[in-house]
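Asks: sequence unavailable; structure follows:
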């Protein structure tokens, strides 16, 4: 795909928390890009299929026509490809390793468990609720009394996790719990992050996310 349009393009889907990570990172770095909304509910575009032939999913960052796939890899790439811009990862090797660990934890745990909350019923849903509460408490334990996951600076783990806060309302409704009651420090962190311009412009209201889950449930035949 080399030799195609110069600059940065983001193949994305409006409500995707994984795409929103990339939008927040690009905003934090002040990098201009072209947003290319993809139709994931119908026919996937030829551009997406060519850019990500392995997984055939968003987000994909095109840099001078060359594709970079997977949201956390895109965040790493932006740090390395634009070293003159504010870094998401800390400079200390140990701190970097810790940031990667917790971003990976978010990646593997939160969205998958949340999906089971709205897809399942009965005992499987109750198990998903139990797991979600454990996940959120674990993340709150890591956050502790810090302003952000990396300390005073908004960084890699915050960017990885904050898009999923727009899904909290849905998780609460399907799981019948309150994030603010169970994890008040995590709820306060989410509010702090939401006040950042990069986050506010990238996320959609929680009610819109809840409506989208309703669309997904109908599409999957879930009552």
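Replies: Thanks, I have the structure now. None of these values were measured; they are calculated from a predicted model. Residues are numbered from 1 along each chain as shown.

Asks: please make it C-alpha for all contacts and neighbour counts, starting now.
Replies: Fine.

Asks: what is the biggest helix by length in the chain packed up against?
Replies: Taking DSSP state H as the criterion, the chain has its longest helix at helix 93-119. Under the contact definition 3 or more Cα pairs under 8 Å, 6 or more residues apart in numbering; DSSP states H and E, helix 93-119 sits against helix 122-143, helix 156-161, helix 168-175.

Asks: check it against this one:
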């Protein structure tokens, strides 16, 4: 497929955009990446995602697909090479379940830790730890969420690797350790070292700068209310 037929609208730091990059890399699909400024949305983004007005957006042959999990399913149905969803219907359902669990439960609870201060950090950690322990139980005895093969749920939950490292560095705390989360810790290493994943994370120093600034701005806004 010609590179110009496929475009990905996104931002360099978005974990949701990163999902699509990982899947495209795994499938060996060429594409053009168009960097967007979410604070100053381009006419192209507003044209292709008028409903949510956010990234990622995949544009294939002039047709746009929005929402990262929807995009992943579209890609798996369009490019059959290296499938990311299991063939078994139950396993496919479980992959979707854990992906939604990550977005609807894990991500908000970890974000609350990041945006908390003082005693509220500890309170937020309790909820985040409960969700991480659920993932720990699901991964027990497995290399990836579907067993030995990296797939849909791993790509969907891959943001945990980067987000936890950032959070631990900025807040100077340990959220995931090998003693309490042996399976989750092993999964993070296996995921990070998987071909096509290892070198695809945004620069750590740049991410730290961005998230430190973001946290300071959020806390300052909260303090002024």
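Replies: Yes, it's here. Computed from a predicted model, the values in this text were never measured in an experiment.

Asks: mean neighbour count, the helices and strands packed on helix 93-119 of structure 1: which tops it?
Replies: Compared across these, helix 156-161 shows the largest average neighbour count, a mean of 24 (mean count of other Cα atoms under 10 Å).

Asks: so how far does that helix sit from its counterpart in structure 2?
Replies: In the superposition with structure 2, the average deviation recorded for helix 156-161 of structure 1 is 0.7 Å (mean Cα distance after the TM-score superposition for structure 1).

Asks: okay, that helix sits on what stretch of structure 2?
Replies: Across structure 2, the stretch matching helix 156-161 of structure 1 (TM-score structural alignment) is residues 152-157.

Asks: distance of residue 49 of structure 1 from residue 58 of structure 1?
Replies: Using Cα to Cα, to the nearest Å, residue 49 of structure 1 is found at 10 Å from residue 58 of structure 1.

Asks: then residue 139 of structure 1?
Replies: From residue 139 of structure 1 to residue 58 of structure 1 the distance is 26 Å (Cα to Cα).

Asks: again with residue 219 of structure 1
Replies: 19 Å.

Asks: and the two? which has more neighbours close in?
Replies: Remark: of residue 219 of structure 1 and residue 58, residue 58 carries more neighbours, 23 against 10, as counted by other Cα atoms under 10 Å.

Asks: residue in structure 2 paired with that one?
Replies: Match for residue 58 of structure 1 (TM-score structural alignment): residue 55.

Asks: residues near the spatially closest residue to that match that is not a sequence neighbour, how many?
Replies: Distances taken as Cα to Cα, 6 or more residues apart in numbering place residue 10 nearest to residue 55 of structure 2, at 5.1 Å, with adjacent residues excluded. By the criterion of other Cα under 10 Å, residue 10 of structure 2 has 25 neighbours.

Asks: can you list the helices and strands packed on helix 93-119 of structure 1 in a markdown table and add distance to residue 194 of structure 1?
Replies: A markdown table is the format used below for these (distance: least, Cα to Cα, whole Å):
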| stretch | distance to residue 194 of structure 1 |
| --- | --- |
| helix 122-143 | 16 |
| helix 156-161 | 11 |
| helix 168-175 | 13 |
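
Asks: and residue 72 of structure 1, which of those helices is closest to it?
Replies: Closest to residue 72 of structure 1 of those, according to Cα to Cα: helix 156-161, at 7.3 Å.

Asks: which outside residues touch that closest one?
Replies: 18, 21, 24-25, 72, 75, 88-89, 99-100, 102-103, 106-107, 148-150, 193 (Cα atoms under 8 Å, 6 or more residues apart in numbering).

Asks: hmm, 6 Å instead?
Replies: 21, 88, 89, 99, 103 (Cα atoms under 6 Å, 6 or more residues apart in numbering).

Asks: relative to structure 2, which residues correspond to stretch 88-103 of structure 1?
Replies: Stretch 88-103 of structure 1 maps onto residues 84-99 of structure 2, going by TM-score structural alignment.

Asks: list the buried ones in the matching stretch?
Replies: 84, 85, 86, 92, 94, 95, 96, 98, 99 (16 or more other Cα atoms under 10 Å).

Asks: just say helix, strand or coil for the closest residue to the fourth one other than its chain neighbours.
Replies: Looking back up the chat, that one is residue 92 of structure 2. Spatial nearest neighbour of residue 92 of structure 2, excluding adjacent residues (Cα to Cα, 6+ apart): residue 86 at 5.3 Å. Three-state assignment for residue 86 of structure 2 (DSSP: H, G, I helix; E, B strand; the rest coil): coil.

Asks: distance of residue 86 of structure 2 from residue 146 of structure 2?
Replies: Distance from residue 86 of structure 2 to residue 146 of structure 2, by Cα to Cα: 8 Å.
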